[in-house]
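Trainee: give the three-dimensional model of this entry:
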Amino acid sequence: MVTSTPPSLPASGLSASGSLTIDLGALARNWRAAHEASGTARASAVIKADGYGLGAVEVARTLAKAGCRDFFVALPSEGIAVRSVAPDAAIYVLNGPMAGHVDAMADAGLIPVLNGPEQLALWAQAGDRHGRPLAASMMLDTGMNRLGFDEAALDALAPDALQGIDLRLVLSHLACADDPSADMNIVQRARFNRMRSRLPDVEASLCNSAGIFLGPDYHYELTRPGVCLYGGSPFIAEPAPFHHVVTVGAEVVQLRRVPAGETIGYGATFTAASDMRTATIAAGYADGIFRAAGNRGFAAINGVRVPYVGRVSMDLVVLDVTALPDGAVRPGDQAEVLGPTISVDDLAQASGTIGYEVLTSLGSRYERRYIAADFSQF
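Mentor: Purely as a prediction, here's the structure:
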């Protein structure tokens, strides 16, 4: 097990009251599952936002050992960090080349996703400075209307526009892959086929996590699993068919007996209907437990789900532990905020959001622990 502590914690060695444990073996198994589900395509790994909040360097190191050879990040700085542990991987930068960063990207061997004519010109100029065409990929906008070349921009390219580019991949992004019945999936695939036929014959990528399960017509040569690697569900209102990766524990600070008629928390949004016992844990919205989960979320103690009562505070959440036997929980015990009983998607649903946001919002105050993958078991 590798343990790291965020630099914001006191240098005296005082530990955080909460822990965030990342099971790298589960992460590797999830990538293998996504790779196998990709059929004849190979699976990459989307590790932007610091590996969805879990540490991009540790994630990349593990997945490279598992066999992943293609990584996607959002920013050049993320790609440069990943390059240190994946020296031979193809590392794609989704936001593309940015002024002031192009030479550093080229020196690190990063592959930008070119999202428009301006970025294409910027990268071609960098190639001129380096004396060779630099590797790149192109985003085709097939309906997201967010980034990429739409059909008009593609048609407007000069015949020699790509001569200064070593084009390796064309890609697009599905807007509704989490709903397999959505007509938008079919529309986007047809647009993607039409648009990429106007470009050099290179590898193609369309699938995100959910898109992999739309079938082989969507796989092309490369798939791009993201949230499923980290144990989140890519589907609407369906549990994740993957191993849970993240366990978050928070220390019980105090136990209380709350008489009937008393209120709990800011705004007095919860009133005890009868005498009850509560446990206050040392985590709150500063640690990624959204305020919206107040009176809706659950933690777990000894594998038993216990509800949040009252609003989530910055540093504290109150749990109703009346259903537990007296003495079953004591100050200093750990409550499960996320883990085998409370999934990323459980917390997301209680918060009115998605698992992606839960993962990327986990705060810096947890003591982070990495459980190393045992590749002899693969």
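Trainee: from here on, contacts and neighbour counts on C-alpha atoms
Mentor: Noted.
Trainee: the stretch 201-350 of the chain: strands as residue ranges?
Mentor: Using DSSP state E, counting those that start in this stretch, the strands found in the stretch 201-350 of the chain span residues 203-205, 222-223, 246-258, 263-264, 270-271, 276-281, 298-301, 304-307, 317-320, 334-338.
Trainee: give me the helices and strands touching the third one, please.
Mentor: For strand 246-258, the elements it packs on are strand 18-23, strand 276-281, strand 334-338, judged by 3 or more Cα pairs under 8 Å, 6 or more residues apart in numbering; DSSP states H and E.
Trainee: quick one, the first one and strand 276-281 angle?
Mentor: When axes from the mean of the first three to the mean of the last three Cα atoms, to 10 degrees is applied, the directions of strand 18-23 and strand 276-281 differ by 70 degrees.
Trainee: Arg69: which of the strands of the stretch 201-350 of the chain is closest?
Mentor: Evaluated over these, closeness to Arg69 peaks at strand 222-223, with 10.7 Å, by Cα to Cα.
Trainee: second input sequence below; structure requested for side-by-side comparison:
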Amino acid sequence: MPDTANPDSIDLDELIDEFDTAPARLTIDLGALADNWREMARSSGSARTAAVVKADAYGLGLEDCGTVLYKAGARDFFVAVVQEGVTLRTYAPDARIYVLSGVWPGQEALFYEHGLVPVLASEEQLAFWMSVTAEHGDHPCALQIDTGFNRLGLGLDEAIAFADDVSRPASFSPVLVLSHLQSGDTPNSPANEQQLQAFRRVAEAFEGIECSLSASAGIFLGPDYHFDLTRPGIAVYGGEAVNGVPNPMKPVATAEARIIQIRDAKQGETVSYGGTHRLTRDSRLAIVSAGYADGYMRALSGSGVPLRQTQGEGAFGFIAGHKVPVVGRITMDLTIFDVTDVPQNAIAAGDYIELFGHNIPLDDVARAGGTIGYELLTSLGLRYERRYIYPDD
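Mentor: Below is the predicted model of the structure:
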């Protein structure tokens, strides 16, 4: 025990739990993450199930999330850029790691050294990679095919012609052919069936090579869309994958912000920049230490932003069993919640308001800001103190 009578003997690190005193904090339930991945694997039927960990595992931490997903059984991973693949290799030693942005001159050594698989999406990348393998030896790659998204990928006719090209080098070894659904989150969209039929043509052309079409939403479309490998992303992190249906996934991330001050304000007074919210009753306001610099975006404001002209309510927080609305404009470091309806003795300065988590679903908050859960998660700032709850905790 420290000698509190002698200030010079006190080790402040022993007295302060940074998570318990942080202005903003993020709890990441890695047990829920693993359970969500297992649920997506079960829903994928006979297809093998990868884990998409791009964008720092959707903002939740590549090292910790990658480690837990690997322990849960994932042996195929998708990252966006080569640096993410290099980092992940430490935590997934024998996994196959696909790099969705492909490969560019100067990066090829990293792919060989760390056993990464480039996802080639253009004639230029194909030509470059074939020259690399001709010089340095066989190394696996994947092919991205555009089946109606008009994003990355070889065109359908290009891909089929390439499949039939007997002149391509023997050292060129695609291990996966993949495409991506543009409307998988809308089950009744005719685009899904159109892309499925186009991808079936690709799969036939590349007979003997594994195929992958579905991310999270596509998995829920059923077995026809599963092929050999599925690629769940947002569902693993607890977000909604399909529009208009209840979300079956467990929440993974809980964001909270600390109340700095609770203040009384009179009916008729205004709140925050521009005075865009005028109080209609005597109110109690909780000012919390998170704002748009923490990814709690300005569009979530209760008033004073263009979105409120077409969508009535802003975001809500949760404290002491009550949903509490954001009032006025969210600022860089601060957000104001109306806590008038929360019993006065139930909360105090220093308590935390949940921004999203078990009580305020991630995607409900995102909708209040006119966006999606993907953006909210990947926009989380650096100021959150993080606590990871591992499956065996």
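Trainee: what's the TM between chain one and chain two?
Mentor: These two chains, once laid on top of each other, score a TM-score of 0.93 by TM-score structural alignment, normalised by the length of structure 1; 363 aligned residues with a Cα RMSD of 1.5 Å.
Trainee: redo the helices and strands packed on strand 246-258 of structure 1 as JSON lines? Include distance to Asn295 of structure 1 and mean neighbour count.
Mentor: Rendered in JSON lines, the data for those read as follows (distance: least, Cα to Cα, whole Å; neighbours: other Cα atoms under 10 Å):
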{"stretch": "strand 18-23", "distance to Asn295 of structure 1": "21", "mean neighbour count": "22"}
{"stretch": "strand 276-281", "distance to Asn295 of structure 1": "13", "mean neighbour count": "22"}
{"stretch": "strand 334-338", "distance to Asn295 of structure 1": "15", "mean neighbour count": "25"}
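Trainee: of all the ones you listed, which lies closest to Gly211 of structure 1?
Mentor: strand 18-23 (24.8 Å).
Trainee: circling back: for Phe72 of structure 1, which of the strands of the stretch 201-350 of structure 1 is the nearest?
Mentor: Evaluated over these, closeness to Phe72 of structure 1 peaks at strand 222-223, with 10.8 Å, by Cα to Cα.
Trainee: and the helices in structure 2?
Mentor: Ranges of helices within structure 2 are 12-15, 18-21, 30-43, 54-58, 62-72, 82-89, 108-114, 123-136, 156-163, 190-205, 216-219, 362-368, 373-378, based on DSSP state H.
Trainee: winner for burial among those helices?
Mentor: Highest mean neighbour count of the helices of structure 2: helix 216-219, a mean of 25 (counted as mean count of other Cα atoms under 10 Å).
Trainee: against structure 1, where does that helix fall?
Mentor: Residues 209-212 of structure 1 are matched to helix 216-219 of structure 2 when aligned by TM-score structural alignment.
Trainee: how far does the matching stretch sit from its chain's centre?
Mentor: Distance of stretch 209-212 of structure 1 from the chain centroid (Cα atoms, centre = their mean, to the nearest Å) equals 14 Å.
Trainee: isn't Ala265 of structure 2 right up against Ala286?
Mentor: No. Proximity of Ala265 of structure 2 to Ala286 does not meet the contact threshold set by Cα atoms under 8 Å, at 10.7 Å.
Trainee: grab the most central residue of structure 2 for me.
Mentor: Among the residues of structure 2, the smallest C-alpha distance to the mean C-alpha position (Cα atoms, centre = their mean) belongs to Tyr58, namely 2.7 Å.
Trainee: that one maps to what in structure 1?
Mentor: Per TM-score structural alignment, Tyr58 of structure 2 is aligned with Tyr52.
Trainee: likewise Asp363 of structure 2?
Mentor: In structure 1, the residue matched to Asp363 of structure 2 (TM-score structural alignment) is Asp345.
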